[in-house]
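K.L.:
build me a structure from this.
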Amino acid sequence: MEVSWEQGSVRAKNAMNIMLTNVVDAVVGSISFYLFGFAFAYGNSNPFIGTNLFALANIPNENYDYGFFLYQWAFAIAVAGITSGSIAERTQFSAYLVFSFFLTGFVYPIVAHWVWSSSGWLSPNSSDLFLGTGAIDFAGSGVVHLVGAIAGLWGSIIEGPRAGRFDAYGKAVPFRGHNAALVVLGTFLLWFGWFGFNPGSFDKILVAYPGTIDEGNWTSIGRTAVTTTLAGSTAGIVTLFSRRLLIGHWDAMDVCNGLIGGFVAITSGCSVVEPWAAILCGFVSAWVLIGLNILALKLNYDDPLEAAQLHGGCGTWGLLFTGLFAKEEFVVQTYNAGVAVKRPYGLLLGGGWGLIGAQVVEILVIFGFVSITMGPMFYALHKLKLLRIPVADELAGLDISSHGGYAYAHHEESNPRSYGDYMRMQQDNQS
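P.N.:
The predicted structure is shown next:
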């Protein structure tokens, strides 16, 4: 799903590279999550890290089956894909191998354990609820999107902007993606896939209420699908019209990014908020994305897919939104299986400070933990000269310098047929 969106968003000379990195995220993430990640995420040793399920040694058992592993694997590789977008178009292929393995096997799983494992210290399903509630991050605004965004933020900062992205005066030079059709196709595929991530996350909690096995499940699943749709749609339309006012024309890429930003934001609270609140969530997420993109350009921060702004900014807003607007009835339905247990809910709905406090703590610990793990890793790759490609390779395009040819025949015809040809052209131009 994500590969179409990312592949269409980069320049044609890097299309083959971005396709390969997305495949690598999946295949490397599979091995890493199997060997280490699932154990760290769902082992039940203590509230901070799970350690007793290495290489699925105890799967299947009374708690987990192979289907659950596969579902969680999809979340893990999504995190690596988010990070890949931030460092696209100027990163050595070997760096993707390293960070994908480390992120999916060791960093993301520990955060997932904190929030999603029943023994995690921030889990809303824990027997010892943090602040009496735990953090509600139903399908991963923080666990998935914020983790991937913070990792990508550090990678992009350490690498620096792409060659030519900003001129001598610090003004941004537009770099347009090469295939709008692929971006739109990828957006619709992501939209479809989000129905698996958000409503499908009831697999983690097995809701059953009130007095029947199926009624509670399907009521909650349907509501979650509706809130997901409304938040994304609202964000898309607000981004479309807002950008029209700012830049003077309609832009399909803007509405696609806005739509995904709305999905990212609602992912935390999709199961515990009313549809009207989802519309508000999408409205604000659109302005979060627009504002962060403006700020990124002012700071000369270069993220080819707006991954840090979109997944990080909208993911953070989504966690805060849940703390403000989670409805008491839906919190009970989702996390107490219909049993009337008093617990904090949305601050603006009269639920007190407990839930919003837990949401803020989740944001802070994710930022801190991912920063102290992924930041040094990217810096080490940088010092070892394994992170960024040479400038000449970047100008020629990663496809020709690293992968032996361009992705499109028409691009091949109008560009050098080999890296050697490119270098000879550069020498001829200089002479």
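K.L.:
could you use CA atoms for every contact and neighbour count after this?
P.N.:
Noted.
K.L.:
look up how far residue 333 lies from the residue nearest to residue 381 when sequence neighbours are not counted.
P.N.:
Among residues not flanking residue 381 along the chain, residue 387 sits closest, at 5.2 Å (CA to CA, 6 or more residues apart in numbering). In this view, residue 387 and residue 333 are 47 Å apart by CA to CA, to the nearest Å.
K.L.:
ok, residue 358 next?
P.N.:
In this structure, residue 358 and residue 333 are 19 Å apart, going by CA to CA.
K.L.:
how about residue 87, what does it touch?
P.N.:
By CA atoms under 8 Å, 6 or more residues apart in numbering, the residues touching residue 87 are 152, 155-156, 159, 303-304.
K.L.:
wait, I meant residue 375
P.N.:
151, 154-155 are the contacts of residue 375 under CA under 8 Å, 6+ apart.
K.L.:
helices along the stretch 51-200 of the chain, start to end?
P.N.:
Taking DSSP state H, counting those that start in this stretch as the criterion, the stretch 51-200 of the chain contains helices spanning 66-86, 93-102, 108-116, 147-159, 180-197.
K.L.:
any idea how far the second one is from the chain center?
P.N.:
Looking back up the chat, that one is helix 93-102. Chain-centre distance of helix 93-102: 17 Å, with CA atoms, centre = their mean, to the nearest Å.
K.L.:
got a list of contacts for it?
P.N.:
21, 24-25, 28-29, 32, 80, 84, 377-378, 381, 386-387.
K.L.:
mind redoing it with 7 Å?
P.N.:
21, 25, 28-29, 32, 80, 386-387 (CA atoms under 7 Å, 6 or more residues apart in numbering).
K.L.:
list the buried residues of stretch 159-170.
P.N.:
Of the residues in stretch 159-170, 159-162, 165-166 count as buried by neighbour count, 16 or more other CA atoms under 10 Å.
K.L.:
sorry, slip of the keys, the one I care about is stretch 410-417.
P.N.:
Neighbour count says stretch 410-417 has 412, 416 buried, by 16+ other CA under 10 Å.
K.L.:
so residue 147 sits against residue 364, correct?
P.N.:
No: in this structure, residue 147 is not within contact of residue 364 by CA atoms under 7 Å, at 11.2 Å.
K.L.:
next, the structure of the following sequence, for comparison with the previous one:
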Amino acid sequence: MAASWEESVEYSINTIYLLFSAYLVFVMQLGFAMLCAGSVRAKNALNIMLTNVVDAVVGSLSYYLFGFAFAFGEGSDANPFIGTSFFALKDIPNSTYDYDYSFFLFQWAFAIAVAGITSGSVAERTQFSAYLIFSCFLSGFVYPVVAHWVWSSTGWLSPNSSNLLFTSGAIDFAGSGVVHLVGGVAGLWGSFIEGPRVGRFDAFRNAIPIRGHNATLVVLGTFLLWFGWFGFNPGSFDKILVAYPNTSNQGNWTGVGRTAVTTTLAGSTAGIVTLFGRRLLVGHWDALDVCNGVLGGFVAITSGCAVVEPWAAVVCGFFAAWVLIGLNILALKLQFDDPLEAAQLHGGCGAWGLIFTGLFAKEEFVVQAYNSGAVGTVRPYGLFMGGGWGLLGAQVAELLAIVGWVSLTMGPLFYTLHKLNILRISVDDEIAGLDVSSHGGHAYVHAEEDRPRFYADYVRIQDNGS
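P.N.:
Next up, the predicted model:
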């Protein structure tokens, strides 16, 4: 039956909002590129920018051919663990406006963000062919399966399922776990299997600082990511015009605004706490630490952004900062080398975000986000808000499931690439720089002009017999 005029207008407004949000999330790819480029040494800047482009283009095809079906395909083969038949886009749009092309584009923008997180963990020492392989696998299979668990109505962790886990389902509104924890755990395995960069630790296991070459790009990337997060979190209200039963409320407008506020407050709090926390630890102010702190706060609030009060977002950001600081200290003690702190930031703060939601989610907002404000609906909510253990249990289940799934898939993949000698570049190429050794030139000046300068340190080390 043809849709009414009112339904058509509602669908049009929702589609415009969803597409605009997708564009904002895609802008985050530029933010990732700038953040990564500024955080690495100049001799690897071209390589890391190329990998960010590859994450987008390879992830697009992989997610279209395979990923979307694993995440959101429906049909006779539907199951709660791995999605359904391939080419899920073939039958859309349909009369119910579910899973149409705008929804695909929004979810695609999330999928390619995951590979960008992982790329940062293995930066400055990874063969380009390895990027192509793990980016395709991560975007086309590993991430979509987790997205199906939590965001598909047939997923076993979904809060919209007909069979709710612990009568609640896991609340991961915009992906602290689905996106960030997946990317962080994948990066953890990649960085661990590759080992630290040459010169990162001395013979006495002491860390040697390796600073990025351009703080301007790092700050630019941070603000671009901040801007994109307003599509990432508020945009996850994929329908802003929703008829709430038995209420005068016209939709998700208040939820959208509140989500933008909680996102801002969590990131800002984490940034200022990281600024002063690192000042106490290292004795000086560091803009780069603040940038990572801000991003850590955003990562943490992404799970519960729609279901917590603004004051709770401040709490979220405060503890996210200390999670990041603590994990960075631990990483140095374990000689774990992640050039962008991606595993600590996205993995650690993503895990905290899931737990935070289980503690602070407000009942009214949970009903609003997941039951369209239906009167009389009862759902588990945050433990500290009086909602019992159901939601927290589901959050812990999601956390453990993601860590286990990504470890069982990406760990063996990185190990296989390592054994085939197609994961890490040679020591000579690493010292020379990936731009020269793998891409025929440097990001800023001609390769022939830079080659002697980048080989100078290596030649000096060889002459001294070190």
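K.L.:
TM-score for these two?
P.N.:
Scored by TM-score structural alignment, normalised by the length of the first structure, the superposition of the two chains gives a TM-score of 0.96; 430 aligned residues with a CA RMSD of 2.1 Å.
K.L.:
burial count for the aligned partner of residue 382 of the second structure in the first structure?
P.N.:
Matched to the first structure by TM-score structural alignment, residue 382 of the second structure sits across from residue 346. Other residues near residue 346 of the first structure come to 24 when the count uses other CA atoms under 10 Å.
K.L.:
repeat for the one 4 residues further on
P.N.:
Neighbour count of residue 350 of the first structure, defined by other CA under 10 Å: 14.
K.L.:
gap between it and residue 9 of the first structure?
P.N.:
Using CA to CA, we find residue 350 of the first structure at a distance of 43 Å from residue 9 of the first structure.
K.L.:
go on, residue 174 of the first structure?
P.N.:
13 Å.
K.L.:
who's more crowded, the two?
P.N.:
Taking neighbours as other CA under 10 Å, residue 174 of the first structure and residue 9 compare with residue 9 leading, 25 against 9.
K.L.:
next up, the contacts around the more buried one.
P.N.:
When contacts are taken as CA under 7 Å, 6+ apart, residue 9 of the first structure is in contact with 177-179, 183, 305.
K.L.:
how much space between it and residue 157 of the first structure?
P.N.:
20 Å.
K.L.:
residue 146 of the first structure too?
P.N.:
Distance from residue 146 of the first structure to residue 157 of the first structure, counting by CA to CA: 16 Å.
K.L.:
check residue 347 of the first structure too.
P.N.:
Spatial separation of residue 347 of the first structure from residue 157 of the first structure under the definition CA to CA is 35 Å.
K.L.:
what does residue 421 of the first structure give?
P.N.:
32 Å.
K.L.:
more crowded one of these two?
P.N.:
When neighbours are counted by other CA under 10 Å, residue 421 of the first structure and residue 157 differ, and residue 157 comes out ahead with 18 against 13.
K.L.:
how close does residue 260 of the first structure get to residue 175 of the first structure?
P.N.:
When CA to CA is the yardstick, residue 260 of the first structure and residue 175 of the first structure sit 20 Å from each other.
K.L.:
so for those two, which residue has more residues nearby?
P.N.:
Neighbours of residue 260 of the first structure and residue 175, each counted by other CA under 10 Å, are more numerous for residue 260; the result is 26 against 13.
K.L.:
just the element for that one, please.
P.N.:
Per DSSP states H and E: residue 260 of the first structure is located in helix 252-266.
K.L.:
so how much does that helix differ from the second structure once superposed?
P.N.:
With both structures laid over each other, helix 252-266 of the first structure and its partner residues in the second structure are 0.2 Å apart on average (mean CA distance after the TM-score superposition for the first structure).
K.L.:
tilt between that helix and helix 180-197?
P.N.:
Inter-element angle recorded for helix 252-266 of the first structure and helix 180-197: 10 degrees (by axes from the mean of the first three to the mean of the last three CA atoms, to 10 degrees).
K.L.:
still on that earlier bit, neighbour-wise, which of the contacts of residue 9 of the first structure leads?
P.N.:
residue 183 (25 neighbours).
K.L.:
compare residue 147 and residue 364 of the first structure (neighbour count), which wins?
P.N.:
Remark: of residue 147 of the first structure and residue 364, residue 147 carries more neighbours, 33 against 12, as counted by other CA under 10 Å.
K.L.:
which position in the second structure aligns with the more buried one?
P.N.:
Structural alignment places residue 147 of the first structure opposite residue 182 in the second structure (criterion: TM-score structural alignment).
K.L.:
roughly how far does that match sit from residue 217 of the second structure?
P.N.:
Here residue 182 of the second structure is placed at a distance of 25 Å from residue 217 of the second structure (CA to CA).
K.L.:
what does residue 153 of the second structure give?
P.N.:
Relative to residue 217 of the second structure, residue 153 of the second structure is positioned 40 Å away (criterion: CA to CA).
K.L.:
equivalent analysis for residue 128 of the second structure, please.
P.N.:
As judged by CA to CA, residue 128 of the second structure and residue 217 of the second structure stand 23 Å apart.
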